[in-house]
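J.: quick one, what's the 3D model for this:
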Amino acid sequence: MNGRFLLADNLENLIRRTALFGILGIGAGFVIITGGIDLSIGSVVALAGCMLPWLLAVHHWPASAVVPLLLGIALCIGLAHGLLITKLRLQPFVVTLCGLLLYRGTARGIAGDQTQGFGVGFESLRYLAVGTPFSIPVPFLSWISEGRFSPYAVHPFTGVRTRLDPITWIDIPMPFLLFLAIAVAASIFLNRTIYGRYLMALGRNEQAARYSGVDTDRMTILAYVLCSVLSCFGGMLFALEVNSAQPVDFGNFYELYAIAAAVLGGFSLRGGEGAVMGVVLGTALMQVLRNAINMLGVPTQIEFAVIGAVILSGVIADELVRRYAAARRKVVGA
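T.: Here you go, the predicted model:
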């Protein structure tokens, strides 16, 4: 294990990135559970991330007006996706692919292809992305990070031994708390409410759900609205974290990270299966993979190859599990 992986700064950054991408993953999960797909997540992230500093720093709008406005725009985006898919019977792939291009182009047009930044202000708002409300103690972490369980660090050139503190304090970033709140709310929604059961039923068999009295159109629209709103919220947090947004590449391929995290976490691309805890674990694994690529000195160009392999592995595993379950049912029925 690379000793830098267990450094406090690296773990804090890993937790923050897991939280930010996890919010997008939960949004993607809502759509995937209905059997749909949303390819516009990254472009919604870019639109929200560029419009936030553009309205706050350039046009001097108050944050109390900008944040609800952007969330309202995201709600309308999700509503448009849902209506096109349910009323016009367009394929989700086509609708959201067009959205990917449309929202990216809108962000670039609004910003004039110029980087939008917050400057030195808006500290209270930026606290949502970069704040650390509290820290937790982790015993012996610094000892393990040396590659062996030792209370001493040895300088690689001079050989001087330095005693390490037995307790390492890890800052818990604010985005992680927001992510936990969203994850808990999403889990309760999916597992403890009738609407969550409706989404599951819709993904398993839309026609059967409709015959059972479920308003499948309304549930599909709800899934796309939730995905767009969470993408918008995540986009604002991403922009606040880096203090700026470049419309050309901000949020590029973030939909892939979101979909990969959901699939890796157990969401079936066929719909009807998935758990929020799986998204949490899937997102964490994706970020650990990205971090490992950097730590091990592997060329970052293969990062997307890793993501593609993860998605493909999830699809293959889903198909094998489906076939195994079908074979078991056949044996039991016989």
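
J.: every contact and neighbour count from this point should use C-alpha atoms.
T.: Fine.

J.: leaving out chain neighbours, which residue sits closest to residue 186?
T.: Of all residues beyond its chain neighbours, the one nearest residue 186 is residue 276 (6.9 Å), with distances taken as Cα to Cα, 6 or more residues apart in numbering.

J.: separation between that neighbour and residue 178?
T.: 15 Å (Cα to Cα, to the nearest Å).

J.: how about the strands in the stretch 151-300 of the chain?
T.: 152-154, 161-163, 167-172, 244-245 (DSSP state E, counting those that start in this stretch).

J.: residue 266: which of the ones you listed is closest?
T.: Residue 266 lies closest to strand 167-172 among these, at 26.5 Å (Cα to Cα).

J.: next up, for comparison:
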Amino acid sequence: MLVQAYAMGFSVDSFGEWCGRWVDNTLNVLRANSSVGMIALGMTLVIITGGIDLAVGSTLAGVGTVVMVMIDTSANGVLQRLGISGPAGFALAIVAGLLSGALIGALIGLAVTKGRVPPFIVTLGAMNVVRSVAQYFTKSYSPKVPDEFTALANTQIFGYRILPILYWLALAAILFVVMKRTRFGRYVYAVGSNERTTRLSGINVDRVKFLVYTLMGVVVALAAVTQVSRTRGVDVASAGLGYELDAIAAVVVGGTSMSGGRGHILGTVLGVLIIGVMNNLLILLGADSFLTDAFKGAIVIAAVLLQRKQQQ
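T.: Coordinates of the predicted model:
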């Protein structure tokens, strides 16, 4: 934040203006990274179990498509055809989105636990399948998101559009409690620490993994609903592209071990802030946009190497 503030200091004339721009820019960074932040929280649980999910970006695009098709104000909209509108229609669309996200996560979880397919392979395939299916059904169709739906993320509080940030922090608080205070959270850590010992102790490892991937799908669905509301829709072809790298980078920078068994929700929140601020700093300094992904990839590699060195 200090480096970010220093970079901004060259373009303002007074301290008051500097403070105002700093607050605005910081909130913009947090709001823009709210969807990635939510996904990173779910990714934390997946990585703690020793897994990975490369399909989060495509899942966001797929769920976003489901929500948009439901609330579409044109004659093609599902709820329009059923004669349902307003808050009831929005609630149904959100539920449909959450269920579709849960379904995608559950199918991935089944492939990992029952099919014994490595998570990397399963989610790599799902990444292509989900986005391709969404594109197939919307190839010549542009859903129209009603103005009222955008209020879910764009309503101002004290003059600022901070609802996406509040959603992200609320989810972080919930998952923090789940991981620290519940039996399920302890099981997640146990599976990642030593799966064989955990299985011998009587814990249903497959069920834990299945629930984690299903929860990942629900979390991505929440991010998708927020993004549809915040940006008035999503482009199926490009929505969520690179989110898997952003989420993994935030999780790793936050201290979660890629080998599983160790990680913290609060660390992931900090990791999201670091990645978001560094991305914004590169923009403020006029860095080439093509270097952004290279920068994040380098961060992941460096963080993993540091973790390996600490474990030796």
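
J.: state the number of residues packed around the equivalent of the residue nearest to residue 186 of structure 1 over in structure 2.
T.: Under the alignment by TM-score structural alignment, residue 276 of structure 1 pairs with residue 265 in structure 2. Counted with other Cα atoms under 10 Å, residues neighbouring residue 265 of structure 2 total 27.

J.: could you do residue 295 of structure 1 as well?
T.: Residue 295 of structure 1 has 14 nearby residues by other Cα under 10 Å.

J.: look up how far residue 2 of structure 1 lies from it.
T.: 7 Å.

J.: quick check: neighbours shared by those two?
T.: Shared contacts of residue 295 of structure 1 and residue 2, defined by Cα atoms under 8 Å, 6 or more residues apart in numbering, are absent.

J.: now do whichever helix in structure 1 runs longest: which elements does it pack against?
T.: Identified as the longest helix of structure 1 according to DSSP state H is helix 303-333. Applying 3 or more Cα pairs under 8 Å, 6 or more residues apart in numbering; DSSP states H and E, we find helix 303-333 of structure 1 packed against helix 254-264, helix 276-295.

J.: quick one: the longest one to structure 2 mean distance?
T.: Averaged over the aligned pairs, helix 276-295 of structure 1 sits 0.5 Å from structure 2 after superposition, using mean Cα distance after the TM-score superposition for structure 1.

J.: buried residues, that helix. List them.
T.: 276-288, 290-291, 293 (16 or more other Cα atoms under 10 Å).

J.: kindly indicate which of these lies nearest residue 118 of structure 1.
T.: Nearest to residue 118 of structure 1, judged by Cα to Cα, of those is residue 287 at 26.6 Å.

J.: touching, the closest one and residue 18? I think so.
T.: Yes - using Cα atoms under 8 Å, residue 287 of structure 1 is in contact with residue 18, at 6.1 Å.

J.: grab the nearest non-local neighbour of residue 288 of structure 2.
T.: The nearest residue in space to residue 288 of structure 2 (Cα to Cα, 6+ apart) is residue 282, at 8.0 Å.

J.: counterpart of the one you found in structure 1?
T.: Under TM-score structural alignment, residue 282 of structure 2 pairs with residue 293 in structure 1.

J.: residues in contact with its match?
T.: 299-300, 303.

J.: how does it look with 10 Å?
T.: Contacts for residue 293 of structure 1 (Cα atoms under 10 Å, 6 or more residues apart in numbering) come out as 287, 299-303, 306.
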